[in-house]
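J.: this one's structure only:
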């Protein structure tokens, strides 16, 4: 019996060292070599100060900024997660209707204008950093008015910050909201 106890303790120690130390260090080292920017969290700096991550949404709300997708966690990465409301949940339908009305109002759209789905539904994590190009184009006039910029110039920035599908076929094109808003700030300087 004592022999089995020592074998179990030895196996626990070996597994802890291999799986708890060696494996994470090896994966971190490989990530640092192959993709150092992503391994460090894709931090975005402005004037030497970290202002966010290209991989996490920021809660921009002012009319002079493009707004990200709605978030069930108020864009707080410590509470990442969705609302867990199913497609038939009355609370989800009410949230979507309220968000659609607010989106139309904020962007000067007609009360019955179609609204992009990503403008009224939260992502699964609540931290999706991208919006659809359509969503960005619908916000461009509001942002241009608030900043006193030419709407065509703002739409051109949207085009410059639109990323294509991964590998040409995976996912959908998107616009990184933080990158676009920082470009707007640089254009205003």
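T.: That came through fine. On a predicted model such as this, the values are computed, not experimentally measured, just so you know.
J.: rest of the way, CA atoms for contacts and neighbours
T.: Will do.
J.: just want the most central residue of this protein.
T.: residue 129 (1.7 Å; C-alpha atoms, centre = their mean).
J.: I'd say that residue and residue 55 touch.
T.: Yes: if you go by C-alpha atoms under 8 Å, residue 129 and residue 55 touch, sitting 5.7 Å apart.
J.: how long is stretch 160-168 end to end?
T.: 17 Å (C-alpha to C-alpha, to the nearest Å).
J.: could you give the separation of it from the chain centroid?
T.: 15 Å (C-alpha atoms, centre = their mean, to the nearest Å).
J.: now swap in stretch 83-90 and tell me
T.: That offset, for stretch 83-90, works out to 21 Å (C-alpha atoms, centre = their mean).
J.: give me the residues contacting it.
T.: Stretch 83-90 is contacted by residues 72, 91-93, 122, 124 when judged by C-alpha atoms under 8 Å, 6 or more residues apart in numbering.
J.: from the residues you listed, list the buried ones, please.
T.: For these, a neighbour count by 16 or more other C-alpha atoms under 10 Å gives the buried set as 72, 92, 122.
J.: now those residues in CSV, with distance to residue 171 and secondary structure?
T.: Compiled in CSV, the buried ones among the contacts of stretch 83-90 are given as follows (distance: C-alpha to C-alpha, whole Å; DSSP: H, G, I helix; E, B strand; the rest coil):
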residue, distance to residue 171, secondary structure
72, 22, coil
92, 24, helix
122, 17, coil
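J.: and the comparison structure, right after this:
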């Protein structure tokens, strides 16, 4: 019986060392070697080298001179520690009221925008942290951004088009634009936005 217990104990120790120590160290080391940016959170820095967010987590931009992301139901909004959708179904009166309020706000803030409001600007993502918009949803906001920055809409649209990401491996997902990277590109091209509300160090929700 003692020998059986000793064998089981040795197997437990070996398994613990292999799966709990050596394997995580090996995977972490390979990730740091092959994909250092992704392994460290895909952090985004500004021109001064300051971290202003992650390319994987949306931020709550609200000022007119910046592109706005999708609404968020993650915690108080865009909370990386509380990733969640609203879980409201299509028959929910609360969802209907919230969508109506979003539509009214978007139309009020974007009077020059062409066509109907893109659905993704009214609905939250499943995670509440989606950092991307479709190119169409970004272009829909371009007139407002251009007006707030005092530049021609064509110049803002050119920035959007330059940052459109294609499908992953050419087949997965849809074309998209990262909102944080887009707003940083606007600041680099046209100067920082007016007032307080742009990408800033240590801020998850500017």
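T.: Arrived safely, thanks for sending. Note that the coordinates shown come from a computational prediction; the quantities given were computed from them, not determined experimentally.
J.: hmm, back to that, now, which of the contacts of stretch 83-90 of the first structure sits nearest residue 10 of the first structure?
T.: Distance ranking of the contacts of stretch 83-90 of the first structure against residue 10 of the first structure, using C-alpha to C-alpha, places residue 124 first at 41.0 Å.
J.: check the gap between the equivalent of the closest one over in the second structure and residue 152 of the second structure for me.
T.: In the second structure, the residue paired with residue 124 of the first structure is residue 126, using TM-score structural alignment. Distance, residue 126 of the second structure to residue 152 of the second structure, using C-alpha to C-alpha: 35 Å.
J.: next, the mean deviation of the strand or helix carrying residue 26 of the second structure compared to the first structure.
T.: Residue 26 of the second structure belongs to helix 23-34 when assigned by DSSP states H and E. By mean C-alpha distance after the TM-score superposition for the first structure, the fitted helix 23-34 of the second structure averages 1.8 Å away from its aligned residues in the first structure.
J.: and that helix, how far from the chain's centre?
T.: For helix 23-34 of the second structure - counting by C-alpha atoms, centre = their mean - the centre lies 25 Å from the chain centre.
J.: and for residue 127 of the second structure, nearest residue in space, chain neighbours not counted?
T.: Leaving aside its chain neighbours, residue 127 of the second structure sits nearest to residue 84 (4.6 Å; criterion: C-alpha to C-alpha, 6 or more residues apart in numbering).
J.: aligned counterpart of the one you found in the first structure, please.
T.: Per TM-score structural alignment, residue 84 of the second structure is aligned with residue 81.
J.: ok, now which ones touch that match?
T.: Contacts of residue 81 of the first structure (C-alpha under 8 Å, 6+ apart): 72-73, 124-126.
J.: closest to residue 16 of the first structure among those residues?
T.: For those, the nearest to residue 16 of the first structure is residue 125 (30.2 Å; C-alpha to C-alpha).
J.: and the closest one, what does it touch?
T.: Residue 125 of the first structure neighbours (C-alpha under 8 Å, 6+ apart): 80-82.
J.: out of those, flag the one nearest to residue 41 of the first structure.
T.: Using C-alpha to C-alpha, these come closest to residue 41 of the first structure at residue 80, 15.6 Å.
J.: quick check: the gap between the residue nearest to the closest one when sequence neighbours are not counted and residue 79 of the first structure.
T.: Leaving aside its sequence neighbours, residue 80 of the first structure sits nearest to residue 125 (C-alpha to C-alpha, 6+ apart; 5.2 Å). As for residue 125 of the first structure, its distance to residue 79 of the first structure is 9 Å (criterion: C-alpha to C-alpha).
J.: which residues in the first structure form helices?
T.: If DSSP state H is used as the criterion, the helices of the first structure fall at 2-17, 23-34, 36-39, 90-106, 133-147, 151-160, 177-188.
J.: what's the mean deviation for the fifth one versus the second structure?
T.: Going back to what we said before, that points to helix 133-147 of the first structure. Counting by mean C-alpha distance after the TM-score superposition for the first structure, helix 133-147 of the first structure comes out at 0.6 Å.
J.: check the last one too.
T.: Superposed on the second structure, helix 177-188 of the first structure shows a mean distance of 0.8 Å to its aligned residues (mean C-alpha distance after the TM-score superposition for the first structure).
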